[in-house]
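# quick one, structure for this:
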Amino acid sequence: MKFAANNQGIQTGSAIIAPGSILAPMIIVNGSLGELTDSNPNNNPTVYFPFLGSNSDRVDHIRLLGNNTWGFEDLAGGGDGDFNDVIVKMNLSLAK
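Now for the predicted structure:
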């Protein structure tokens, strides 16, 4: 599922996630998913993952802030380290 919001904006939504799935957050910096997945390698934006080895700068860009709440740092090298550039909170429940 893709979530996007303007600066200081709020995005809400819902999804049904299949049992056994693994959720992995990521942040696309100054670009879009379309640019990342198109056939043009010259317009690929920077992407950061919660796995340090996957980040081009080998720095943490996604941090668990609390129960089901993650903070994202969008600047290379760890930026200002505030992890408040994007904050995502998920409310999880079982389908009935």
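# when you work out contacts or count neighbours from here on, use the C-alpha atoms and nothing else.
OK.
# what about residue 68, how many neighbours?
11 (other Cα atoms under 10 Å).
# brain fart, residue 28
Residues near residue 28, counting by other Cα under 10 Å, number 16.
# which residue is the nearest non-sequential neighbour of it?
residue 47 (4.5 Å; Cα to Cα, 6 or more residues apart in numbering).
# another sequence for comparison is provided below:
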Amino acid sequence: MINNSCNDWSDFVALFSFGTVNSDEINHMTRLSSNLFAFEDILQGGDLDYNDVILEFNFS
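Model prediction:
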């Protein structure tokens, strides 16, 4: 995919859990419980509902 000249990667932005490294200075991940993490996927925080992606980890 990277070598496909039809792909325009200029619109993609990496979002991180630490606001200081994001271009919008917003935290895009929050921890809901010890093993439940929620993500906001829109720049500038979007609607800040943190329900765009929710991941639960179970360790056994």
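# so who does the aligned residue in the first structure for residue 24 of the second structure touch?
By TM-score structural alignment, residue 24 of the second structure lines up with residue 57 in the first structure. With contact set as Cα atoms under 8 Å, 6 or more residues apart in numbering, residue 57 of the first structure has these partners: 76-77.
# which SS state does residue 57 of the first structure fall under?
Under DSSP: H, G, I helix; E, B strand; the rest coil, residue 57 of the first structure falls in the coil class.
# ok, it to residue 68 of the first structure distance?
25 Å (Cα to Cα, to the nearest Å).
# could you do residue 60 of the first structure as well?
18 Å.
# all strands for the first structure, in order.
27-29, 46-48, 62-66, 69-72, 86-89 (DSSP state E).
# what would these look like in JSON lines with distance to residue 80 of the first structure?
Shown next, in JSON lines, are these (distance: least, Cα to Cα, whole Å):
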{"stretch": "strand 27-29", "distance to residue 80 of the first structure": "15"}
{"stretch": "strand 46-48", "distance to residue 80 of the first structure": "15"}
{"stretch": "strand 62-66", "distance to residue 80 of the first structure": "13"}
{"stretch": "strand 69-72", "distance to residue 80 of the first structure": "11"}
{"stretch": "strand 86-89", "distance to residue 80 of the first structure": "13"}
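# for residue 40 of the first structure, find the nearest of the ones you listed.
Closest approach to residue 40 of the first structure among those (Cα to Cα): strand 46-48, 14.1 Å.
# in the second structure, what range does the closest one match?
Under TM-score structural alignment, strand 46-48 of the first structure corresponds to residues 13-15 of the second structure.
# how about the matching stretch, which residues are buried there?
Buried residues in stretch 13-15 of the second structure, counted by 16 or more other Cα atoms under 10 Å: residue 15.
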